[in-house]
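In: the amino acid sequence is not available; the structure is as follows:
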């Protein structure tokens, strides 16, 4: 009997006892290829000696100092390293314990910024349908994933939502990718005008949508148009890179590939690579100065923000991702992963779309490729694929509700950047065998 309150109460999970490279091992000795890095977390794989050494060294000098009283060398160094690689205009780093905390911090900072500059009437956020930005009530209320939101709707302050940039299902016949991007981006302006542009604080989106849709990138020009609209109406652009950032898409920040400058960015997952719980909210110098020259106090905080051991681990991770060349490796091996998936599934009768960037890839399953009709949700395709893949020694990230929170199935792949080509072939082979078994 276990006293752990797990994510689900039915069934028993294997007991993980060891990790090495891209593999995890359970108490029975079975190995699992970590094809999704957990939830796009383990970018450096398991057992990285440099990160472990950084944690050990920090523990020997300082394990904790509350940021209400003191700062610490690893927190300062990590902030410096992140800003050195951040988009233009991003100047400050607020260090937290994870992705939901980072998004909550972003939402609260954005609201306080509007108060500091004398625009208290701005109280709304706009996000996109079928989005996910975290499981705390503020982040969940901003997200647009109906399945996750439904039980908690009565106690949440909700954003309004526009269409996602989802080319596979949204682009119309005869429409170029760029035209499609401009059309769906223009929904932001229409929504601003509907609710009153002077009432909106910010627009929140993932540059590459992760868990809810399966590695869906924006089409070229989409985010540049979004930036134009935000600037026109004085709305903050908040980019959620909790899952897609930190080298995952082949650039350190995912938004680099969209040529866009956000006002606030949230990161986590790959920032700590699984070695420590850590996240961060980064903001522009303009936003920081509004607080600095105004109240001088961000009315927000968490006990473990700027945790010295977590910061030391993250600094070692960031060093490997940047000067250590692992982001470049994610781009290189991600190209190979994309080619391998196309070779195996490109003509598959039930794979409608293969998408993503870098080591962040998704496959969307369909009952009919010609009509793009999804499988009936009663088939529980995603749940069966997850279970079958585990039996076959593969950890991947299947989800249902891809289209609207109810219909559609996809699998998300986010393997460690250290993968070799042979290991990517192994991943694709195990996924193919699992898909065959489930669709037989």
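Out: Perfect, I can see it now. Because the structure is a prediction, the values reported are computed rather than measured.

In: please count neighbours and contacts with C-alpha atoms only from this point.
Out: Fine.

In: quick one: residues contacting residue 237.
Out: If a contact means Cα atoms under 8 Å, 6 or more residues apart in numbering, then residue 237 has 202, 203, 204, 227, 230, 262, 263, 264 as its contacts.

In: which strands and helices sit next to the helix or strand hosting the third one?
Out: Assigned by DSSP states H and E, residue 204 belongs to strand 200-205. Secondary-structure packing of strand 200-205 (3 or more Cα pairs under 8 Å, 6 or more residues apart in numbering; DSSP states H and E): helix 99-116, strand 124-128, strand 236-240.

In: measure the nearest residue to residue 376 once chain neighbours are set aside to residue 146 for me?
Out: Leaving aside its sequence neighbours, residue 376 sits nearest to residue 407 (Cα to Cα, 6 or more residues apart in numbering; 7.2 Å). According to Cα to Cα, to the nearest Å, residue 407 stands 11 Å off from residue 146.

In: same deal with residue 367?
Out: According to Cα to Cα, residue 367 and residue 146 sit 23 Å apart.

In: the structure to be compared is supplied as follows:
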């Protein structure tokens, strides 16, 4: 029987999950109430990129709190937000020089959807029919009503289906379980051209944007595309006058060894949605980074983005963003993510020897592992087994926190998890993470596939 803590007045994520109590963080470690250290092997939810307990960032936040903690963005602008926007733009492709700061990833995506629609209205007039957003199955873009209609993770949205407008979706680049029954490279990247098929079917005159994660995060665990995928998608969007919106909320700010993940393929989107690691986890944050042409159209038209939140562009979060990004640049953490990510990726290949490991994927310090009952047939464990939960618990016993996910095969079956430690990890840290992960997976194997 699971012993669940008494949470008092706090509503937890689940009343049926025995959460541990975190009391302190330092570097790549989180400590529980018994002072046991755990390696934060997933950076919380891929946001604590510069580690825990960083005094430099904390001091920057404190200084801002005691200088100007809030000034409503409908009536004021402030130096902290201008500084943060400049830092974000400096890490972005040179064609994207405008930044809209918000309080989280869901807000960033919502902002992108509204800006995409407003852009076409401003450009073409109020009669513009371009309002449809295309996304992908096996995606996650947020937990608000608007973003849930965009995303394709059924496990997260099934209960709320009556509440949102569902947008059309195409297949993701799930090569391990190709939705078209094809194999790379003879597939001719059918998954990318599925976007063109969908645009033509609906009518390009109705399509405003295509929204997708460069590497799929929580829903399929580090699912990276064939190298041809994103250049093809960029060309299709340009051909049909469709905005390309990159959801880099997990993949951005150095996670994959580049400032933003699409840089790996020299692809420039029209908008980038960022969040999480922008402030290193020290303040709730999100950002919409926008191509110059779009903002110039607004400037020449109505002159205003018809959107806003109370904490949009707040100075305290801005101070956290500036301090975090300057630290990342100064310490070379993007480059370190590439170097240590290569090391981690090579070590993870040996995990195929464990008979519950079906697929190892990802880039940089964003690696995913799919758990299966039979690697030869790729048969998943039955959903009630909760194989991802078993792996997570066994890794916790080894002092390693990973990020599990389920339901990627058909919305019900499928188990996988992410390994994505802070960008400050050293070679020794990577080796220790691998050692703990391997022990956790072998212990999970003994539970999931007991020897007869």
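Out: Now that the structure is in, tell me what you want to look at. Since the structure is predicted, the reported quantities are computational estimates derived from the model, not experimental observations.

In: can you pull the TM-score for these?
Out: Superposed pair, TM-score by TM-score structural alignment, normalised by the length of structure 1: 0.96. Supporting alignment: 438 aligned residues with a Cα RMSD of 1.6 Å.

In: map the residue nearest to residue 376 of structure 1 across to structure 2 for me.
Out: Taking TM-score structural alignment, the alignment pairs residue 407 of structure 1 with residue 413 from structure 2.

In: just give me the neighbour total for that match.
Out: Residue 413 of structure 2 has 18 neighbours, counted by other Cα atoms under 10 Å.

In: that one against residue 380, yeah?
Out: Yes. Here residue 413 of structure 2 lies in contact with residue 380, judged by Cα atoms under 8 Å, at a distance of 6.8 Å.

In: in the stretch 151-300 of structure 2, which spans are helices?
Out: Assigned by DSSP state H, counting those that start in this stretch, the stretch 151-300 of structure 2 shows helices spanning 154-157, 190-202, 229-239, 292-300.

In: state the distance from the residue nearest to residue 342 of structure 1 when sequence neighbours are not counted to residue 219 of structure 1.
Out: Of all residues not flanking residue 342 of structure 1 in the chain, residue 354 sits nearest, at 7.1 Å (Cα to Cα, 6+ apart). Distance check for residue 354 of structure 1 against residue 219 of structure 1: by Cα to Cα, it reads 15 Å.

In: between the two, who's got more neighbours?
Out: Of the pair residue 354 of structure 1 and residue 219, residue 354 is the one with more neighbours under other Cα under 10 Å, namely 21 against 18.

In: which of the helices or strands spans whichever residue in structure 2 pairs up with that one?
Out: Alignment note: residue 354 of structure 1 maps to residue 360 in structure 2; criterion TM-score structural alignment. According to DSSP H and E, residue 360 of structure 2 maps onto strand 357-363.

In: how far apart are that strand and its match in structure 1?
Out: Compared with structure 1 after fitting, strand 357-363 of structure 2 deviates on average by 1.0 Å (mean Cα distance after the TM-score superposition for structure 1).

In: which elements pack onto that strand?
Out: helix 333-348, strand 366-371.

In: what does stretch 127-137 of structure 1 rub up against?
Out: Contacts of stretch 127-137 of structure 1 (Cα under 8 Å, 6+ apart): 99-101, 103-104, 139-140, 142-146, 152, 155-156, 159-164, 203-206, 209, 211-213, 240, 402-405.

In: what subset of those is buried?
Out: Buried members of these, scored by 16 or more other Cα atoms under 10 Å, are 99-101, 103-104, 139-140, 142-146, 159-164, 203-206, 209, 211-213, 240, 402-405.

In: ok so, going back, for residue 35 of structure 1, find the nearest of the helices and strands packed on strand 200-205 of structure 1.
Out: Residue 35 of structure 1 sits nearest to helix 99-116 of all those, at 20.7 Å, using Cα to Cα.

In: okay, that closest one sits on what stretch of structure 2?
Out: Across structure 2, the stretch matching helix 99-116 of structure 1 (TM-score structural alignment) is residues 105-122.

In: repeat for stretch 283-303 of structure 1
Out: Mapped onto structure 2 using TM-score structural alignment, stretch 283-303 of structure 1 spans residues 290-310.

In: and the contacts of that stretch?
Out: Residues outside stretch 290-310 of structure 2 that contact it (Cα under 8 Å, 6+ apart) are 72-73, 95-99, 102, 111, 114-115, 118-119, 122-123, 269-272.
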